[in-house]
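In: I need the structure of the sequence given here:
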Amino acid sequence: MTAVQDTRREAIALSVVVPIFNEEEVLPVLAERLRPVLDACGEPYEVLAVDDGSTDRTPPLLEDLHTVWPELRIVTLRRNSGHQAALTAGLHRARGAHVISMDADLQDPPEVIPDMLALARADGLDIVHGVRIDRSTDTGFKRRTASAYYWLMRRLAGTFVPAHAGDFRLLSRPVVETLKTLPDQQQIYRLLIPWLGFPSGQIAYRRGDRVAGTTKYPLRKMTLLAWDSITSFSAVPLRLSTVIGAFSLVVCLAFLVWTLVVYATGSTLPGWTSLIITVLFFGAVQLFCLGMLGEYVARIYTAVQARPTYCVARDTDEDQQ
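Out: Sure thing, here's the model as predicted:
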């Protein structure tokens, strides 16, 4: 890293990382609300808009905003790599002494950013989580599944996971540098960051409506996030396979005893029904356990490959150097 780059890093007090995918309707409102908040802070800042392979008018709209908003920095990924990968790209390239991550849909209000920064500085905190205390704008299904997710994570991963804290948070430079050294291929930040153990606090806020467009986290992606969270931070599924195997052994022994008793009493033993049910039961148990084991083996395989989770095509900050 050159001396010029070091000087530029020191000059940035705050970086805001915003992963973006097909948000052409949201971008004007995002700039309209985010820029005044950051300008009012009175400190040098940058906004990293990470374009995660958008296929709509998001790229040209970002370029238009960049011409009138010099603090806006565009990081373009070569393909759609996923929300967490786009967030990783932004965190790894942010230069600020403090880094805030937020979604583009404005459900997490940027007006909270000054409060997060003030709390971090006043209490010497390295992490400030944005915690949703009011999710009335979400559907009932979304609220119930979110509650179930955090309930499950706190029991499997640990109580260090703050309830209802998503990816709206503030990080200090030491936390960001620590994250950059971690080898995790699939980084689930809402679990990984609390796990680090840095001094942390919380800012409560009311979750708003999506200002425009459609959600980028349908049920399928929420399910995948939950599954990745479980397999990345807990070996409970593997232990569950062991428990199921032990239970199956007990059932098998009980069935064996029942068969011997029936044989000893001279009763006629029904053949096909009991045989088919037994074969199907133990076959399903074996496939389930093999599938669970396969998920962990697949993660080992991915880690051994050591392929990057994202590839950057362009960074407007590098264009200016």
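In: from here on, contacts and neighbour counts on C-alpha atoms
Out: OK.
In: ok, which stretches of the stretch 1-150 of the chain are helices?
Out: For the stretch 1-150 of the chain, applying DSSP state H, counting those that start in this stretch gives helices covering 3-11, 27-41, 58-68, 83-93, 113-123, 140-156.
In: Ok, which of those helices comes nearest residue 315?
Out: Of all these, helix 83-93 sits nearest to residue 315, with 9.3 Å by C-alpha to C-alpha.
In: Following up with a second sequence; could you model it the same way so I can compare the two?
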Amino acid sequence: MDFSPVLSVVVPMFNEEAAVPELVARLRPVLDGCGVGYEVLAVDDGSTDGTGAALLEEGRRWSQLRIVRLRRNSGHQAALTAGLRLARGEWVASIDADLQDPPESLPGMLRVALEGGVDVVYGVRSDRSADTLFKRRTADVYYRLMRRLVGTDVPAHAGDFRLLSREVVDVLRGLPERALVYRLLVPSLGFPSAEVRYVRERRVAGTTKYPLGRMIALAWESTTSFSAAPLRLATWLGLTSFLLCLLLMAFGTAAYATGAALPGWTSLFLAVLLLSGLQLLCLGLLGEYVGRIYAAVQNRPAFQVCFDSAEESHPARTTANTPSRKAFS
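Out: All right, here's what the predicted structure looks like:
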């Protein structure tokens, strides 16, 4: 199908069966009222519930809904990457399926981009009272840390709700990186940007797909992908342990010269434990970066698309598991 819309909206989703009807009910009127041609790319990230069937059902009644299914669960950022690479619009917006980021903000974001001549419009959360206290505190720590490590160009409390021009999307598509964290990567490109503030809402259905474990993984991924600070930490730890060894050597030499009795195995045992722990920590940090180099050299695809309704002649008569083999790195 040869179709070049003005706006593409990418919606990564994993096990969001209950949220699909509400998402369509709120997103479709907003986009119909924009007055521009559009498409919605619903990227099913290997859901194990009825998300794929619910999307196909909605797609029968909404011709602009394009359904993309990944062969397995590849993660939120990988699903977002798939959507960005397949989007055909002059402008590409991304929004989560849980409706915590309101789709009603999309027309305003497009208007700001067109009137302001900017390439990126960030959706910035001005009010996060709908989130739990723990989520607000950890998010605040995350953005403070990232702004300190990566730079102040990273907007505080701007997640993956944003609008990108085709130029920005083409640059992102050309990057060789395998593990992408867009909330840090997009600001680092330096394109002119603006912000649209909104009140974050409660999840419309289902449970969060970012529990504590994934939040920690995102923070670690962000740190190691955009900063060498952990390696510098290993350097400082190594220097500290070296200075401690010099002090222990001086102490031992002085004790031997004066004939004082050494404490025995306790001091030696503690010193060995300390130095061994520091060495293992430094090796672990180094190994994280070596592992990333190894993954980059392998160049294996971060995700595989097994179904794209835009490539099917009769999408209403297909299933979510219809094979349409593609792989992207």
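In: And the TM-score between these chains?
Out: Once the chains are laid over each other, their TM-score by TM-score structural alignment, normalised by the length of the first structure reads 0.96; 314 aligned residues with a C-alpha RMSD of 1.0 Å.
In: a markdown table please, covering the helices of the stretch 1-150 of the first structure and showing distance to residue 76 of the first structure and mean neighbour count.
Out: Putting these into a markdown table (distance: least, C-alpha to C-alpha, whole Å; neighbours: other C-alpha atoms under 10 Å) gives the following:
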| stretch | distance to residue 76 of the first structure | mean neighbour count |
| --- | --- | --- |
| helix 3-11 | 20 | 12 |
| helix 27-41 | 15 | 15 |
| helix 58-68 | 8 | 15 |
| helix 83-93 | 9 | 22 |
| helix 113-123 | 24 | 16 |
| helix 140-156 | 30 | 15 |
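In: Quick check: which of those helices is nearest to residue 50 of the first structure?
Out: helix 83-93 (6.2 Å).
In: can you put the helices of the stretch 1-150 of the first structure in TSV and add distance to residue 229 of the first structure?
Out: Below are the helices of the stretch 1-150 of the first structure laid out as TSV (distance: least, C-alpha to C-alpha, whole Å):
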stretch	distance to residue 229 of the first structure
helix 3-11	32
helix 27-41	29
helix 58-68	29
helix 83-93	12
helix 113-123	26
helix 140-156	8
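In: What's residue 153 of the first structure aligned with over in the second structure?
Out: Aligned by TM-score structural alignment, residue 153 of the first structure pairs with residue 146 of the second structure.
In: Report the separation between that match and residue 248 of the second structure.
Out: From residue 146 of the second structure over to residue 248 of the second structure the distance is 38 Å, taken as C-alpha to C-alpha, to the nearest Å.
In: unless I'm mixing things up, residue 161 of the second structure is touching residue 94, no?
Out: Yes. Counting by C-alpha atoms under 8 Å, residue 94 is a contact partner of residue 161 of the second structure at 5.4 Å.
In: Figure out which of the helices of the stretch 1-150 of the first structure is closest to residue 179 of the first structure.
Out: helix 83-93 (8.3 Å).
In: and the closest one, which stretch of the second structure?
Out: Using TM-score structural alignment, helix 83-93 of the first structure pairs with 76-86 in the second structure.
In: Over to stretch 125-139 of the first structure?
Out: Going by TM-score structural alignment: stretch 125-139 of the first structure matches residues 118-132.
In: Contacts for the matching stretch, please.
Out: With contact meaning C-alpha atoms under 8 Å, 6 or more residues apart in numbering, stretch 118-132 of the second structure is reached by 109-110, 112-113, 136, 155-165, 167-168, 191-202.
In: before we move on, what about stretch 33-49 of the second structure?
Out: The contact list for stretch 33-49 of the second structure, computed with C-alpha under 8 Å, 6+ apart, reads 5-17, 31, 51-52, 55, 64-76, 79-80, 82-83, 87, 89, 107.
In: now for residue 248 of the second structure: what does it line up with in the first structure?
Out: Using TM-score structural alignment as the criterion, the counterpart of residue 248 of the second structure in the first structure is residue 255.
In: Quick check: the gap between its match and residue 265 of the first structure.
Out: In this view, residue 255 of the first structure and residue 265 of the first structure are 15 Å apart by C-alpha to C-alpha.
In: Pick out whichever of those two has more residues nearby.
Out: Neighbour count, other C-alpha atoms under 10 Å: between residue 255 of the first structure and residue 265, residue 255 has more, with 14 against 8.
In: circling back: out of the helices of the stretch 1-150 of the first structure, nearest to residue 244 of the first structure?
Out: helix 140-156 (17.6 Å).
In: For that closest one, which helices and strands make contact with it?
Out: Using 3 or more C-alpha pairs under 8 Å, 6 or more residues apart in numbering; DSSP states H and E, the elements in contact with helix 140-156 of the first structure are helix 219-233.
In: roughly how far is the helix it packs on from the heart of the chain?
Out: Counting by C-alpha atoms, centre = their mean, to the nearest Å, helix 219-233 of the first structure is centred 9 Å from the centre of its parent chain.
In: okay, and it goes to which residues in the second structure?
Out: Here helix 219-233 of the first structure aligns to the second structure at residues 212-226, judged by TM-score structural alignment.
In: Relative to the first structure, what is the average displacement of the matching stretch?
Out: In the superposition with the first structure, the average deviation recorded for stretch 212-226 of the second structure is 0.5 Å (mean C-alpha distance after the TM-score superposition for the first structure).
In: Check the spacing between residue 10 of the second structure and residue 152 of the second structure real quick.
Out: Distance of residue 10 of the second structure to residue 152 of the second structure, given as C-alpha to C-alpha: 27 Å.
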